[in-house]
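Colleague: Okay, sequence plus prediction incoming.
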Amino acid sequence: MFQIPGNLQFITTADGSKTLFNSQIGENYHSKHGAFQESRHVFVKSGLEYFLNLTKKTQVSILEVGFGTGLNFLLSAEYCYEKSIELDYTGIEAFPLPETVISATGYNDYVRSDLWMAFNTHYRKALLQPAVINEICNLNIAHTELLQFVSNKKFDIIYFDAFAAIHQPEMWNDEALAHITDFLNTGGVFVTYAITGNLKRSMKRLGFSIEKAPGAPGKREMLRAVKL
């Protein structure tokens, strides 16, 4: 499980942060226009910050589809630490990255050093069971495919960060979306970098109000939806 995959290579994106290119799928893990900028805009600002401003909660639970390099988690944990928000974070990842790849991302340049060190220390444990990252944050990485994910928890926010539908259409169909959004609380927020006619229609059928939100650099719009 922890051998370095031969189909992955690091690239530097437009904002100077790194991402991975998966040659087998033919897509980057993050936007070439800026991995850090995309993660912060789509998920932290348009998802986490939006939800907290809306609800004024001091505790939040996040479910991420496509944990990948952990960038969305790290920036969310950093934000919650600064705002004294308790964070319970679960990521779904069918193909967890080796610890050596996680350590080489360079994301230590974007978060507190103690958070970075704790993430690296507990990454392997989080793949097996919930791990305490710090006094306000827990992390669990479910090593499973989306449709096999089970949990007795409900979540406040879903970060939907799967590879694009052109490469992984099975991640974006009605069955997959219905399965994952069943874990979202009423009033919970679903955010993703993508916005297509099919996605909007699917989310409406599932009982969501949808919004075209401004996209990250290089993308005009993104989708944010609230469960009614």
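Modeller: Cool, the structure landed. All values reported here derive from a predicted model rather than from experimental measurement.

Colleague: C-alpha from now on. contacts and neighbour counts both.
Modeller: Fine.

Colleague: can you give me the strands in this structure?
Modeller: 8-12, 18-22, 27-28, 59-65, 86-92, 131-134, 137-142, 155-160, 184-192, 208-214, 221-227 (DSSP state E).

Colleague: would you turn those strands into TSV with distance to residue 121 and mean neighbour count?
Modeller: Listed next are the strands of the chain as TSV, based on distance: least, C-alpha to C-alpha, whole Å; neighbours: other C-alpha atoms under 10 Å:
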stretch	distance to residue 121	mean neighbour count
strand 8-12	22	15
strand 18-22	21	21
strand 27-28	26	18
strand 59-65	20	22
strand 86-92	16	22
strand 131-134	9	18
strand 137-142	12	23
strand 155-160	24	24
strand 184-192	29	22
strand 208-214	36	17
strand 221-227	33	22
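
Colleague: and those strands as JSON lines, adding distance to residue 174?
Modeller: Shown next, in JSON lines, are the strands of the chain (distance: least, C-alpha to C-alpha, whole Å):
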{"stretch": "strand 8-12", "distance to residue 174": "29"}
{"stretch": "strand 18-22", "distance to residue 174": "25"}
{"stretch": "strand 27-28", "distance to residue 174": "23"}
{"stretch": "strand 59-65", "distance to residue 174": "15"}
{"stretch": "strand 86-92", "distance to residue 174": "18"}
{"stretch": "strand 131-134", "distance to residue 174": "32"}
{"stretch": "strand 137-142", "distance to residue 174": "21"}
{"stretch": "strand 155-160", "distance to residue 174": "14"}
{"stretch": "strand 184-192", "distance to residue 174": "15"}
{"stretch": "strand 208-214", "distance to residue 174": "13"}
{"stretch": "strand 221-227", "distance to residue 174": "15"}
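
Colleague: all helices of this protein, in order?
Modeller: Ranges of helices in the chain, per DSSP state H, are 35-38, 50-55, 71-83, 99-103, 113-126, 174-181, 197-205.

Colleague: Check it against this one:
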Amino acid sequence: MSKVKLITTEDGSHSLYHEELQETYHSFHGAYRESIHVFMLYGLDSWLARNPRKYPIRVFEVGFGTGLNAWLALVWAEQNQIPVLYHTIEPFPLEKEVYSQLNYIEHDHGIWHYHKYFNALHEAPWNEGGPVSEYFNMKKDQVTLEEAQLYPSDVVFFDAFAPSKQPDLWKKEILEKVTDAMRPGAVFTTYCAKGQLKRDLKELGLATETLPGPPGKKEMTRAWKNSDQ
């Protein structure tokens, strides 16, 4: 894969800088805070508030990357004792020498006892599925979004690189592939707040919201699929 460089973001948590794309994997203002805000608060928490007894929750993530979103989702599942079926794709997995340096398990001492699962997520075999913890099952596919076979999802973590860096992943036809696989009432959440993204999601039939972004970012996007779709 292309060379990546370890960086420290403003909240003290690590991210990676992709030298070919000249882009970071997370916000400079805080990788950990961004994932909590965009994907846990406005993703899993929001879906659960609308569906308090509808389990398991099926999550689809675009971009396994550093594994931060998957690890936080596992912690969320364990803390809430709610089963999560997690499907993630990543065409360019990180090597152990890279992901083993990431400091997420030391960043929040309140969830440090879940540290063993971080490496377990990375070490889980690609293109296979299975349990990682009592409440968290995961399938990782080493494919592009264009190639991926998608399964019905309740929550979408759309965490691709920015539209300016990977525009093909934000095309309307690709978004349509993702939204078509969303179950009625599912939620789509992303750090991106571009007007074109929101217009495309609306045209695909989703109720789209512009929400406050994580620290350092003014806005983000969340969109809901109609329960009747």
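Modeller: Looks like it arrived, so ask away. All of these numbers come straight from a predicted model, not from anything done at the bench.

Colleague: After superposition, what's the TM-score here?
Modeller: Once superposed, the chains reach a TM-score of 0.93 (TM-score structural alignment, normalised by the length of the first structure), with 223 aligned residues with a C-alpha RMSD of 1.5 Å.

Colleague: which one of the strands of the first structure lies closest to residue 42 of the first structure?
Modeller: Closest to residue 42 of the first structure of the strands of the first structure is strand 184-192 (C-alpha to C-alpha; 6.7 Å).

Colleague: The second structure: which residue goes with residue 70 of the first structure?
Modeller: Using TM-score structural alignment, the partner of residue 70 of the first structure in the second structure is residue 67.

Colleague: scratch that, residue 185 of the first structure is what I was asking about
Modeller: The alignment partner of residue 185 of the first structure in the second structure, by TM-score structural alignment, is residue 183.

Colleague: Equivalent analysis for residue 167 of the first structure, please.
Modeller: Under the alignment (TM-score structural alignment), residue 167 of the first structure maps onto residue 165.

Colleague: Please apply the same query to residue 53 of the first structure.
Modeller: Using TM-score structural alignment, residue 53 of the first structure sits opposite residue 49 in the second structure.

Colleague: Counting neighbours, what do you get for that match?
Modeller: 9 (other C-alpha atoms under 10 Å).

Colleague: Please apply the same query to residue 78 of the second structure.
Modeller: Residue 78 of the second structure: 17 surrounding residues under other C-alpha under 10 Å.

Colleague: doesn't residue 132 make contact with it?
Modeller: No. Using C-alpha atoms under 8 Å, residue 78 of the second structure is not in contact with residue 132; the gap is 10.9 Å.

Colleague: Return the set of buried residues in stretch 187-202 of the second structure.
Modeller: 187, 188, 189, 190, 191, 192, 193, 197, 198, 200, 201, 202 (16 or more other C-alpha atoms under 10 Å).

Colleague: mind listing what the fourth one touches?
Modeller: Residue 190 of the second structure makes contacts with 38, 39, 157, 158, 159, 220, 221, 222, as judged by C-alpha atoms under 8 Å, 6 or more residues apart in numbering.

Colleague: cool, and the second one?
Modeller: Listed by C-alpha under 8 Å, 6+ apart, the contact set of residue 188 of the second structure reads 43, 155, 156, 157, 158, 222, 223, 224.

Colleague: go on, the last one?
Modeller: Contacts for residue 202 of the second structure were tallied using C-alpha under 8 Å, 6+ apart; they are residue 208.

Colleague: just to revisit the earlier point, so which two of the buried residues of stretch 187-202 of the second structure are the farthest from each other?
Modeller: 191 and 202 (16.9 Å).

Colleague: how far away is the most centrally placed residue in the second structure from residue 217 of the second structure?
Modeller: For the second structure, the residue nearest the mean C-alpha position is residue 157 (3.7 Å; C-alpha atoms, centre = their mean). Plainly put, residue 157 of the second structure is 17 Å away from residue 217 of the second structure if you go by C-alpha to C-alpha, to the nearest Å.

Colleague: I'd like to know how far the aligned residue in the second structure for residue 105 of the first structure sits from residue 61 of the second structure.
Modeller: By TM-score structural alignment, residue 105 of the first structure lines up with residue 102 in the second structure. Separation of residue 102 of the second structure from residue 61 of the second structure (C-alpha to C-alpha) stands at 20 Å.

Colleague: next one: residue 90 of the second structure
Modeller: Counting by C-alpha to C-alpha - residue 90 of the second structure and residue 61 of the second structure are separated by 9 Å.

Colleague: Likewise for residue 221 of the second structure?
Modeller: 15 Å.

Colleague: mind checking which of the helices of the first structure is nearest residue 214 of the first structure?
Modeller: Of all these, helix 35-38 sits nearest to residue 214 of the first structure, with 11.4 Å by C-alpha to C-alpha.

Colleague: post-alignment, that closest one versus the second structure, mean distance?
Modeller: Here the mean offset of helix 35-38 of the first structure against the second structure after fitting is 0.3 Å, by mean C-alpha distance after the TM-score superposition for the first structure.

Colleague: Based on its surroundings, how many neighbours for residue 218 of the second structure?
Modeller: 11.

Colleague: Just to check, it is in contact with residue 210?
Modeller: No. Counting by C-alpha under 8 Å, residue 218 of the second structure does not reach residue 210; the two are 9.8 Å apart.

Colleague: what sits in contact with each of the two?
Modeller: With C-alpha under 8 Å, 6+ apart, residue 218 of the second structure and residue 210 have no common neighbours.

Colleague: Give the full set of residues in contact with residue 70 of the second structure.
Modeller: Here residue 70 of the second structure is in contact with 64, 86, 121 (criterion: C-alpha under 8 Å, 6+ apart).
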